[in-house]
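# this one's sequence-less:
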C-alpha cells in the first residue's frame, strides 16, 4: 500500500509543488505571530514609541491577510490531489463488489470510500499546516533568542515521538473496530430482510443472540480503541502544553540571561497560538483519521482475494477437474429456530462435476433453503456442505457457485454492464452475444438496441429480468449454478432453453429448483424433498419407488400452448392449496398458510424469499 501511495503522489508532483508554494505564505504568517508582537513591545510600547509598536502590529495583521489568501489557494490544490484518489477507489470498490457479489460493497462505496476521501483531505491539510506552522514558529523562536528554542523544542520533540510510537497500536485497534462494524452491518443486512421469516419460524432468540454477540464485539473494539486513545492526550500534553509551563517556570532565568520581555511574550504567542493548535489538530486528526485511513485503504485496495495490487488469487479461480465432487452434503440438518422442526434433516447428497439435478417437492418443504445452504447464505445446524471440496460458507466460495433467485435484479446502466456484473473485466462482445443466444436473451437484446443500450429496470417484465440474470450467471466463471425457481416467469420453451444452456456449460454443474415437471424430466437426477419420504434417483426410478414423486407428477398437468403448470392440490397435510395454479393471477408467488385452515395469505403479500434472496 505504501508503494501505491508513493506512486500516486509521484504522479501528481506538480500539485504537491503548488501546494507547498502556497503553504509558504502560512509560514510567513506564523513567523509574524510571535515576532511582530515581540518587536512591538521591545522597540515600541516598552521603549516609549507607540507608533513603532502599532506599525509592527499592523505588519502582523497584514501577515494574517496574506496567510488567509494562501490558505484559500491551498484548498484548490488539495482538491486536485484528493478527487483523483476518490475516483480510483470508487472504480476499485465497484469492480470488487460486482465480481464477488459482495454484500458489503455498497457500504464500502457509500461509507468507506467517503471516509477515505474526507480523511485524506483532512490529513493533507493538517500535516501541511503542522509542518509549515512548526517551521515558522521554530524559526521565530530562534530569531528572538536561541534560549527560547532550547526550552520549547525538547518537550515538542518528545510529544511527537510518543505520538508516532502510538500510531501503529492505534491503527490495529481501528482495524479491529472497523472489522467488527462491518461484521455487524453484514449480519443486519441478512437479518433485517428476513424479520418476517424469523418471526414466523420462532427464531427470535437465536437471531437475537447472534446479533447481540456482534454488537458486543463492536463495543469491546470501541472501548479498546478509546483506552489506547489516552496516548494521544499524553502526547498533546507533553508536546503542546508542557512548553507553556516551562516558559512560565523559567521566565526569571530567561530574563536574567538576556531574553527580553517582548521575546518571552512572543515565545508564548508561538506556543499558544501556533504550535499548540497545530499539534492538537495533528494528534487528533492523524491519530484518529490517519489510522482509519490506513485501515480503510488497506481494505479497499485489496481485490476479492485479499491482494492489494493486481492479479487473481488461485483460490478465486474455478478449480480444475478433480476427484472431489462438485457438491457434497453429509448428514445436513437445518431448522429456522432452536425449537423448530428441521426443514432439512440428515440429508446426504453427492454430485459429480457436470451433473444436472432437479429439486422438487411441495411448496415450503425446503427447496429454497437447500439452495441457500449450498450457496453459503445459511449454515446447517449439523453436517457439512462442500463445493468442489471446499466449505460452502468458506472465504473462497464466491468463485465456485452462483445463485439465481426467483426475484432477479437488474441495475440501471447498459445491458453489457448488467451482464458483466459477475466478471472482473468487461466481457468481450462476441462472448456476450454467444451467451445471450445460448440462454435465449437475443430477442430482448436486439429489441433494446444491443449490448450498449441502456436498461431501465422498471421497464422490463419479470421474465425479461430473469433472462438478464440467467445470462449474467451464465457468463460468470462459477462452475456450480443454482437456479432457485429462476425461470418461473418464463414459458416452458424459454425455460427449457435456459436450463439446457446451463447444463451444457463445459465443466459446469447445475442444480434446479423445479416448478414444472419438464424440468425434472430434463435432469439427470431428481431429488424429492418430503418431510417423511425424501428420495433421489432418475425420473423413471422415482416413478417406480417414490409415492410423493408420483403424486407430484400426477398433479402437474399439461395445458395448451406447450406449457405445464402445477395444479392446486399437492397433497398438503392440512389440505391447503400450497401452490398457485394457472387460474390465479400473479407472477409466480406462492400462497402460504400461516394459520389455521382458511387463513390463506394473499399472493403479492408474502414471497418465497426474504433472507435467502439475492444473487451471489
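Received, thanks. Nothing here was measured: the structure is a model prediction, and the numbers come from that model.
# rest of the way, CA atoms for contacts and neighbours
Fine.
# secondary structure class for residue 510?
strand (DSSP: H, G, I helix; E, B strand; the rest coil).
# swap in residue 106?
Per three-state DSSP, residue 106 ends up helix.
# In contact with it, which residues?
residue 97 (CA atoms under 8 Å, 6 or more residues apart in numbering).
# ditto for residue 454
When contacts are counted by CA under 8 Å, 6+ apart, residue 454 touches 412, 413, 414, 415, 448.
# so which of these is the most crowded?
residue 415 (21 neighbours; other CA atoms under 10 Å).
# Next up, the contacts around that one.
When contacts are counted by CA under 8 Å, 6+ apart, residue 415 touches 445, 450, 451, 452, 453, 454, 455.
# now, which of the residues you listed lie within helices?
Of the contacts of residue 415, the ones assigned to helices by DSSP state H are residue 445.
# Now distance to residue 241 too, for the contacts of residue 415, in JSON lines please.
What follows is the contacts of residue 415, written out as JSON lines (distance: CA to CA, whole Å):
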{"residue": "445", "distance to residue 241": "69"}
{"residue": "450", "distance to residue 241": "68"}
{"residue": "451", "distance to residue 241": "65"}
{"residue": "452", "distance to residue 241": "63"}
{"residue": "453", "distance to residue 241": "64"}
{"residue": "454", "distance to residue 241": "61"}
{"residue": "455", "distance to residue 241": "61"}
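# Can you tell me which of the contacts of residue 415 are buried?
With neighbours counted by 16 or more other CA atoms under 10 Å, the contacts of residue 415 contain buried members at 445, 450, 451, 453, 454, 455.
# Relative to residue 180, how far out is the residue nearest to residue 103 when sequence neighbours are not counted?
Leaving aside its chain neighbours, residue 103 sits nearest to residue 186 (7.0 Å; criterion: CA to CA, 6 or more residues apart in numbering). From residue 186 across to residue 180, the span is 10 Å (CA to CA, to the nearest Å).
# what about the two, which has more around it?
residue 180 (21 against 15).
# Just give me how far the host helix or strand of the more buried one sits from the chain centre.
Using DSSP states H and E, residue 180 sits in helix 146-191. Put simply, helix 146-191 sits 23 Å off its chain's centre (CA atoms, centre = their mean, to the nearest Å).
# So which elements touch that helix?
helix 113-144, helix 204-228, helix 230-236, helix 242-249, helix 291-301 (3 or more CA pairs under 8 Å, 6 or more residues apart in numbering; DSSP states H and E).
# Starting from that helix, tell me the next helix or strand along the chain.
Sequence-wise, the next helix or strand downstream of helix 146-191 (DSSP H and E) is helix 195-201.
# got another, please set it beside the one above:
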C-alpha cells in the first residue's frame, strides 16, 4: 500500500482575513454590459461605450460623409440633367450631370466599404466583453441556459449590434443628404416628403417596446426548450428504463408549443413595420404626384419633381426600410439579448447551519489542506495522496519538486479549479469545493504560466479583479507599476487609458500585466504557478518580494528557479510519496531530493550544505553519469549505484 503523505506546516503566527464577496469588477466593455435592465437604459450604456472610442467614431463619421455626398448628388444631378439638359434641348449637358451622379455613386461605395472597418472596431470589443461576462457568470454560479447564451445569444448580440450601427449610420447620413438636396431644389418639397417620413418613424417607434417584450418572451422560450431537450438527451436511458417516454415527449411538446406561440406573437407585432414603411416611404411618392400642380404653381420644375422622386426611391426609401427592419429585428433582439446576458446571476443560496462556508474565519489559516487526495482519473495513481498542509496568513511558501510531481495540481486544488477526490481544502476558513473558482475570487488569485491580456485599456486589464465599488485609482496603478517594475511598459503602452493590442505584447509583458492585475486584487492569497517564467531573475525577484509585501497577503510560489526557494520563508518539497517542508538551509540537510534540485538548478555545481545525510548518501555533483539514478552508494564496490531510498544501511563512511 502506498504510504499516506502526512505534513503539517505551521508557517508563522501572523493572521489575516479577506472579506467575502461575490462581486467582481469588469473592464469598460464589461461595464457597458453591466445592467441591461429596463431600469438601466441601454442608451446610456451605449453612449458610455462609444465615448471610449472617439477615434473610431470620428473615422466612421468621416467615411460616412461620402454617402451624404452620394445621396445629395444623386437627386440634384438628376434634376439638373432634366431641367438644364434634356428639356432645354442640350443632351450633352444632361449626360454630363448624369455622369456627376454616377461619380457620386462610386464615391459613396468607397465610403461604405471603409465604414465596415470602423464597425468591426466597435463590434469585436463588445463581443469579447459579453463572452467574458457569460463565462464568469457560469463559473461563479452555474445556471440553466448558459450554453445557449454563450453559443447563440452572444453571436446574436454581435451580429445585431453590427447591423444596427450600419443601418443607423446609413440612415442618418442618407437622410441628411436627401433633405439637403430637397431644400436645394425647392423648399416647398420638404413638407411633402418630410412630414410623412416623420410620421412613419413615429409609428415604428411606438411598436418598439411591445416588440422588445415579445422578443424577450421568444428568447426565454428558446432557452427553456434547449434546457428541456438537453436534460432529455442526457437522461434518455433513464427515461426509457422508467417507461417515461410519453411524459418526456409531453414536456418537450409543451416547450415547443410555447416557443411557437411566442414566435407568432412577435410576428403579429411585426406587421406594424409594414405600416411604418407605407407611411414613411410610399405615401410621399403619392403625395408628390397628387400635389404636383400645387408645387408647380410655387416654382417647382419638372426636374425638381424628378430629383425629389430620385431622393425618395433611390435613397430615403431603402434607408428607411433598412432602419425599420434592422431596429425591429436586430434592435429588439439586441436589447433583449444584452439584458439577459448581463443580468446579475442568481444569488447563491445561504449556507446551511453548520456549514464552514458561512463566512471567512478571522483567525483561520490562509491555506489549509486536510487529507487531500487527487488523481487524474479513477484508476490513475494519485498525484497528491493524503496531504495535510497548513499555511498561516502572511507567509511566503515556495513549492518545489521534479516535473510532473504535482506542484501545479496543488495550486489548482487551492485555487478551486480542481476538486479533491478525498479530503478538504480551505482558504481562510472557507471550503473550496472545486470547479467553481469565481465563487472564491475574493479569497485567492491564481496567476498561471500563460498570462491572458484582453482587448481593452491597460487600466481595464489591471483593474479587472477589483470590486466594482472600489476601482483602482491612478495612485494605486502607479504603486503597482512601481512595485512590479512595469513603469517602462506603461510608458511604452501610452498610459493607462490607451487601448492595448495583446498581439504586440511579449510573453514577459503579458505576465507583468497579469501579475499587476493580481497584485491590485483584494484577494489575500496569491498563487504564482510559474507565473514569472518569462521574466529575468531580477524581475522575478522584484515581483515575488512585491507580492510578499502586500498587506495581510499570503504568497504561494510554484518555483522554477532555486532563487525563488532561497527567498521564501519556507519551502515545500513534493516527491510523490513524501513531502517535506522547512527553510532552504534545513532542507539542504534533510532532503536528498532538494539537494539534487539545488544542484541541477545551479548548473551541476556542488550544492552548498553538509556532506552526507541520514541515509549515508551524498548527492552526485554532476547529474548525467552513466547509470546514475541520482545517488551513489557510500558502501560497496566503487561506482555501485542504487535507487534513492533503497539503501542497505545507514552507517558512517568508515574510512571507505
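Received the coordinates, thanks. Values in this document were obtained by computation on a predicted structure and should not be read as measured data.
# Superposed, how do the two chains score by TM?
Here the superposed chains carry a TM-score of 0.54, computed using TM-score structural alignment, normalised by the length of the first structure; 366 aligned residues with a CA RMSD of 3.7 Å.
# sorry, back to before: what span of the second structure lines up against the helix holding residue 180 of the first structure?
Across the second structure, the stretch matching helix 146-191 of the first structure (TM-score structural alignment) is residues 187-232.
# And for stretch 367-382 of the first structure?
Going by TM-score structural alignment, stretch 367-382 of the first structure sits over no part of the second structure.
# So which of the contacts of residue 415 of the first structure belong to strands?
With strands taken from DSSP state E, the overlap with the contacts of residue 415 of the first structure comprises 454, 455.
# if we take the contacts of residue 415 of the first structure, which one ends up nearest to residue 26 of the first structure?
The closest of these to residue 26 of the first structure turns out to be residue 454 (CA to CA; 50.2 Å).
# quick one, the helix holding residue 180 of the first structure and helix 291-301 angle?
Counting by axes from the mean of the first three to the mean of the last three CA atoms, to 10 degrees, helix 146-191 of the first structure lies at 50 degrees to helix 291-301.
# rewinding a little: okay, the buried ones among the contacts of residue 415 of the first structure in TSV with distance to residue 116 of the first structure next?
As requested, those are exported to TSV (distance: CA to CA, whole Å):
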residue	distance to residue 116 of the first structure
445	39
450	37
451	34
453	33
454	31
455	31
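# I figured the residue nearest to residue 103 of the first structure hits residue 107, correct?
No - assessed by CA atoms under 8 Å, residue 186 of the first structure is found out of contact with residue 107, at 9.5 Å.
# on average, how far is the helix holding residue 180 of the first structure from the matching bit in the second structure?
For helix 146-191 of the first structure, the mean deviation from the second structure after alignment is 0.8 Å (mean CA distance after the TM-score superposition for the first structure).
# tell me the angle that helix makes with helix 242-249.
Interaxial angle, helix 146-191 of the first structure versus helix 242-249 (the same axes, to 10 degrees): 150 degrees.
# Assign a three-state SS to residue 420 of the second structure, would you?
Assignment for residue 420 of the second structure (three-state DSSP): coil.
# Could you give the number of residues near it?
Residue 420 of the second structure has 24 neighbouring residues, counting by other CA under 10 Å.
# quick one: it from residue 180 of the second structure, how far?
Counting by CA to CA, the separation of residue 420 of the second structure from residue 180 of the second structure is 71 Å.
# quick one, strands of the stretch 351-500 of the second structure?
367-374, 384-391, 396-400, 422-427, 430-431, 444-447, 456-457, 499-500 (DSSP state E, counting those that start in this stretch).
# would CSV of the helices and strands packed on helix 146-191 of the first structure with mean neighbour count be doable?
Shown next, in CSV, are these (neighbours: other CA atoms under 10 Å):
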stretch, mean neighbour count
helix 113-144, 20
helix 204-228, 15
helix 230-236, 20
helix 242-249, 16
helix 291-301, 21
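# so which of those comes closest to residue 551 of the first structure?
helix 204-228 (35.5 Å).
# Packing partners of that closest one?
Secondary elements touching helix 204-228 of the first structure (3+ CA pairs under 8 Å, 6+ apart): helix 146-191.
# how about residue 106 of the second structure, what's its partner in the first structure?
Alignment note (TM-score structural alignment): residue 106 of the second structure maps to residue 65 of the first structure.
# Distance check, that match against residue 290 of the first structure.
Distance of residue 65 of the first structure to residue 290 of the first structure, given as CA to CA: 30 Å.
# Neighbour count for these two, which is higher?
Comparing residue 65 of the first structure with residue 290 by other CA under 10 Å, the one with more neighbours is residue 290, at 23 against 14.
# aligned partner of the more buried one in the second structure?
Residue 290 of the first structure maps onto residue 331 in the second structure, by TM-score structural alignment.
# Residue 165 is in contact with its match, correct?
No - using CA under 8 Å, residue 331 of the second structure makes no contact with residue 165, being 10.1 Å away.
# State which helix of the first structure is the longest.
Longest helix in the first structure, counting by DSSP H: helix 50-100.
# mean deviation (superposed) between that helix and the second structure, please.
Superposing on the second structure and averaging over aligned pairs (mean CA distance after the TM-score superposition for the first structure), helix 50-100 of the first structure comes out at 1.0 Å.
# My reading is that residue 403 of the first structure lies in a strand. Confirm?
Yes - according to three-state DSSP, residue 403 of the first structure belongs to a strand.
# dump the residue contacts of the nearest residue to it once chain neighbours are set aside.
In space, and not counting its chain neighbours, residue 403 of the first structure is closest to residue 482: 4.7 Å by CA to CA, 6+ apart. The contact partners of residue 482 of the first structure, taken as CA under 8 Å, 6+ apart, are 371, 375, 401, 402, 403, 404, 510, 511, 512, 513.
# and those, which two are the farthest apart?
That would be 401 and 513, which, of those, are the farthest apart (CA to CA) at 15.2 Å.
# Trace residue 254 of the first structure over to the second structure, please.
Match for residue 254 of the first structure (TM-score structural alignment): residue 295.
# And for that match, the neighbour number?
20.
# for the one 3 residues further on, same thing?
For residue 298 of the second structure, the neighbour count with other CA under 10 Å is 13.
# and it, how far is that from residue 404 of the second structure?
Look at residue 298 of the second structure and residue 404 of the second structure: by CA to CA, they are 90 Å apart.
# for residue 348 of the second structure, helix, strand, or coil?
Classified using three-state DSSP, residue 348 of the second structure is coil.
# could you measure it against residue 137 of the second structure, distance?
As judged by CA to CA, residue 348 of the second structure and residue 137 of the second structure stand 12 Å apart.
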